[in-house]
Structure formats: C-alpha cells, structure tokens
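Asker: sequence and predicted model, in that order:
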Amino acid sequence: MGRGKIEVKRIENNTSRQVTFSKRRAGLMKKTHELSVLCDAQIGLIVFSSRGKLTEYCTPQLSMKQMIDRYVQAKGISIPDRNNRTGPAPYNDQMYKELTQMQRQTLNLQVTLQRYKGDDLSSFQFEELRQLEQQLEHSVDKVRARKFQLLHEQLENLKKTELLLEKENQEMYHWLMSSQIQKQAEIEHNQEAMKELRLIEQQPLLNQLFPFFGEDVDQEQPSSVLQLATLQPPHYHRLQPTHPNLQDFGTSSDYGAT
C-alpha cells in the first residue's frame, strides 16, 4: 500500500511542529545542495523558523550578498541606503522618519545615562540639576529599600537556622542524659546482682555459724541475711544447778553454829 496523502495545513501541536520543521528543513537543504551540484545552478535559500532562527544556504563560491544583489538587479528593485534617500518617496520618507526617531531616542538615552553617571554636568541648569537630584534620591531609596529587604530575609533565615540548631542541640542533650541515666541504672543493677551473688555464695558459711532450732532438720533455713534478721530468736531454758552454791552452803553452816 502506498502512503496516504497528508493534508497540508498548520500543525497545532508545538512539539510536533518543531520536529516536522527540523526534519523537513534538513531535507530541503539536502535537495537544494543536490540541485545546485547536479544542475550547476546558483541557489540562495533563506529560512526563518517560527522562533526567528535563521537558516540559509548559498551555492559554493558565492555569497548571500552576491545572490541578493543579483536578485535585486534581476527584479529591478532598489534597496534604499540610510545615507542616500533614493527610491519611492513614501517609502523613503517613512524609513527616514523611523530612523530619525530611533536616533533621537538613542541620543536621549545616552544623555540620561551620562546624567546618572554625573558626566558633563556643566551645561545643565539649576532646575535640571534639582530634578536629577530628586531622581537620584528616589533611585537610592529604592536601592536601599531593596537592600534592607534582602538583609531582613537573610536575618530571618539565620534565625530559623539558629532555632533549628538549638532544637537539635536540646534533642542531643536529652538523648545523652537519658543514655547516661540508663547506663547508671544498669551499673546499679549489676552492683545489686553482684551483692546478691556474694550473699548466695556466703550462705553455707552462715548456716554453719548460726544453726537454728537445735536438731529440727525439717525447719526451713534462711537463705539470706535479710531473712536471718526477720526470724525470732530461739527460746533458751535456764538450767538449775544440781549442787547448791558453796557460798550459800557456808552461810547456812554459820546459822547452824549459832
């Protein structure tokens, strides 16, 4: 099947239009070069894109100016020079007016720039100098206001940065303190565990030194010093002597002698 006929109209999509322009421009330049070489033709091609980008092609060994001069000569058209007012009167008058207006605007801009720079103020009158001073003061106020605005924005940014850093420092301090407290608690816990371990290791020696309740083996023995302190002391019975006291015996002898 052959290719379908493409309707020639403006492409609305910007991307598609740019891609099509690039492809067809390259093809146009290639065909123009082939035509110039194969047929020994003198060709001058000028293309402006929709964005104002210039693309041109001229037959080798010739310049675009030569091609334009030859075209003007062949068509009988005269291009007016800005210093030589020749050609049709309405066209030349319009061009001259536009050129004069542009020169005047350029001169005014140059003079204004010199005034702002303070160059060549000898020809200015008092009123002109006063107006220039007011304009400069107004400009300085704008510059100063903009400078203060930038300084204020920088100061606000520095304050925000300071607050963020201070917050980070506080969080870091709290984290360090909590870590230190946790570490201290672990140390104390380890010390308590070591103490209990030592008491457990000393328990057999305590049982040997402090037996409880005589021969009652079934009674539960204390496992630590704390339980030892809470237990009630054993009841001891006073034994009566089987023999009388010798002192008492001597006294009763004396009574018998009496």
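Answerer: Yep, that arrived.
Asker: contacts and neighbour counts: CA atoms only from here.
Answerer: Noted.
Asker: hang on, residue 46 in a strand?
Answerer: Yes. Using DSSP: H, G, I helix; E, B strand; the rest coil, the assignment for residue 46 is a strand.
Asker: which ones are touching it?
Answerer: Shown in contact with residue 46 (CA atoms under 8 Å, 6 or more residues apart in numbering): 54, 55, 56, 57.
Asker: how near is it to residue 56?
Answerer: Distance of residue 46 to residue 56, given as CA to CA, to the nearest Å: 4 Å.
Asker: second structure follows, compare the two:
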Amino acid sequence: MGRGKIEIKRIENTTNRQVTFSKRRQGLLKKAHELAVLCDAQLGLVIFSHSGKLFEYCSPSSSMRQIIDRYQKATNIRIEEAGSQHQILCEISKLRNENDKLQAGMRQYMGEDLTALTAHDLDQLEEQLEYSVNKVRARKHQLLHQQLENLRRKEHLLEDQNSHLYHALVEQQAAMEHQHQQAAAAAEAEQKISEIPVLEFPHFYHDEASRTFLQLSPQLHPFRLQPTQPNLQDTSFGGHGLQL
C-alpha cells in the first residue's frame, strides 16, 4: 500500500515542523552527496533552520569558497553585491521568523494550536491571559467611573438650571399678580368715579344774531357799586351817590 500524498504547505505545529525539518535536511544532504560522488559534480548546499542555524555541504573535491567564487564568475556578481544580497536575505528570513512567532502567539492567545505546548507553557500562557484580563477589567472600571462622574456633573447642572428656571417662573408669576392687582384697583377706582352723581349746569340760551352765549342765573344777588374816588363823591351830583 503506497503512501498518501502530503499537502505541501507550512506546518503550523512547531514540534512537527522541527521533526520534519530534521528528516528532510538529512535526506537533502544525502542526495547532494550522492549527486557529487556519482556524477562528479561540484555543488554547494547552504541551509538555515527556522531558528537561524546554518547547515552546509560542498562536494569533496572542492570547498565552499571555491564554489562561491565560481558562482560569482559565472553570474558576474561582485562580492559586495553578493554580501548585500546575503544580508538582505538573512534580514528577510529573520523578519519572517519573527512574524511566524507572533502569529503563533496570537493563535495561542485565541486558544488555538495548544497541542505542542507543555504544562509549563500552558501555565505561563494562563498567567499572561489572567494578567491581560485584569488590565482590561481595570481599564473598563476606570471608564465606567469616569462616565458616572460625568453623569453626576450633568445632574448637578440640570438641578441648577431647574432651580434657576423655577425662581424665574415664581418672579414672573408675582409680577403678573401685581399687574393684575393694579389693573383691578384701577378698574375699581374708575367704577367709583362713574358712580359719583353729575352736577347740573345752568341753562344757556343761544342768541343766533350775536352767536354768543349768555348765562342767565336765577340766583343773582344785588350788589352795590360804591365809588371810592373823591371826584365821584363831589357835591356836584347834588349829594346823591350812584347806587346800583
């Protein structure tokens, strides 16, 4: 019975990935040695593990330096460029490894890929999660306390505004009542004035010819005109004074 096909993709489990790397590395080095011996080929093999460990192999009749120089001459690549490219590749590999570790840690925080962790690793993960939960809970309580304080301040402001509006309404009602009292007093005074009897005025007769008014009063009291000047009392009037 033949072996089933293995899907070629990254192995998520760290332990399984390390075991597979060791097996495949040994097989690759064996194949490179067979190719160099059986075919008299010059080859160089460089392998960096997941943790950055270096593994290399070169054909028995040459060294790794000779193979690299021959490669540079064949591809017309200078040593500086090769060194720069090697540094870039190493940096890329380092960043990729860090990214893989971060993704694995995130999955573990989400409760995934926990099969490769030991009891000690699980204890540390549990402590870290509890610490994170306490930090989140403390921040939540802080925000709730701030919201409560804001609501209390708003309550005090609304109470002050309500009190101010109440006093303004009371003052307005008092002013309106005072105005009503003044209007009632004025109406009462007008009513009392209207109840006073009207005095009868004497009759006037209108003279159409002269268009003047002559007032004839039935109660005319007689009066006397007594001259006080000496010349009016002169004896030339025959001793008779002018009397009315």
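Answerer: Right, received. Where do you want to start? Model, not experiment: these values are computed from the prediction.
Asker: quick check: TM-score for this pair?
Answerer: Once superposed, chain against chain, the TM-score is 0.46 (TM-score structural alignment, normalised by the length of structure 2); 126 aligned residues with a CA RMSD of 2.8 Å.
Asker: want to throw the contacts of residue 46 of structure 1 into CSV with secondary structure?
Answerer: Formatted as CSV, those follow (three-state DSSP):
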residue, secondary structure
54, strand
55, strand
56, strand
57, strand
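Asker: which one (most neighbours) among those?
Answerer: Ranked by the number of neighbours (other CA atoms under 10 Å), these place residue 57 first, at 17 neighbours.
Asker: that one contacts residue 30, correct?
Answerer: No. Using CA atoms under 8 Å, residue 57 of structure 1 makes no contact with residue 30, being 9.9 Å away.
Asker: the strands in structure 1, which residues?
Answerer: Ranges of strands in structure 1, per DSSP state E, are 44-48, 54-58.
Asker: including distance to residue 255 of structure 1, could those go into CSV?
Answerer: Output for the strands of structure 1, formatted as CSV (distance: least, CA to CA, whole Å):
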stretch, distance to residue 255 of structure 1
strand 44-48, 161
strand 54-58, 159
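Asker: and of those, who's closest to residue 180 of structure 1?
Answerer: strand 54-58 (74.5 Å; CA to CA).
Asker: and that closest one, what other elements does it pack with?
Answerer: strand 44-48 (3 or more CA pairs under 8 Å, 6 or more residues apart in numbering; DSSP states H and E).
Asker: which parts of the strand it packs on are buried?
Answerer: residue 44 (16 or more other CA atoms under 10 Å).
Asker: what angle separates it from strand 54-58?
Answerer: Inter-element angle recorded for strand 44-48 of structure 1 and strand 54-58: 170 degrees (by axes from the mean of the first three to the mean of the last three CA atoms, to 10 degrees).
Asker: now the closest residue to residue 55 of structure 1 other than its chain neighbours: how far from residue 230 of structure 1?
Answerer: In space, and not counting its chain neighbours, residue 55 of structure 1 is closest to residue 47: 5.0 Å by CA to CA, 6 or more residues apart in numbering. For residue 47 of structure 1, the distance to residue 230 of structure 1 equals 112 Å [CA to CA].
Asker: residue 202 of structure 1 now?
Answerer: Distance from residue 202 of structure 1 to residue 230 of structure 1, by CA to CA: 18 Å.
Asker: which of the two has more residues huddled nearby?
Answerer: residue 202 (14 against 9).
Asker: and the more buried one, what is it in contact with?
Answerer: When the contact criterion is CA under 8 Å, 6+ apart, residue 202 of structure 1 has no partners at all.
Asker: next one: residue 57 of structure 2
Answerer: Going by CA under 8 Å, 6+ apart, the list of residues near residue 57 of structure 2 reads 29, 32, 44, 45, 46, 64.
Asker: closest to residue 162 of structure 2 out of the residues you listed?
Answerer: Within these, the smallest distance to residue 162 of structure 2 is 82.5 Å, found for residue 46 (CA to CA).
Asker: hang on, that closest one in a strand?
Answerer: Yes. Secondary structure assignment places residue 46 of structure 2 in a strand (three-state DSSP).
Asker: count the residues that sit near it.
Answerer: 11.
Asker: format the contacts of residue 46 of structure 1 as CSV; extra columns: distance to residue 91 of structure 1.
Answerer: What follows is those, written out as CSV (distance: CA to CA, whole Å):
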residue, distance to residue 91 of structure 1
54, 26
55, 28
56, 28
57, 30
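Asker: how many neighbouring residues does residue 44 of structure 2 have?
Answerer: Neighbour number of residue 44 of structure 2 under other CA under 10 Å is 20.
Asker: quick one: it from residue 69 of structure 2, how far?
Answerer: In terms of CA to CA, residue 44 of structure 2 sits 11 Å off from residue 69 of structure 2.
Asker: remind me which helix or strand residue 74 of structure 2 belongs to.
Answerer: helix 64-75 (DSSP states H and E).
Asker: quick one: name whatever helix or strand follows that helix.
Answerer: Taking DSSP H and E, what comes next after helix 64-75 of structure 2 is helix 79-109.
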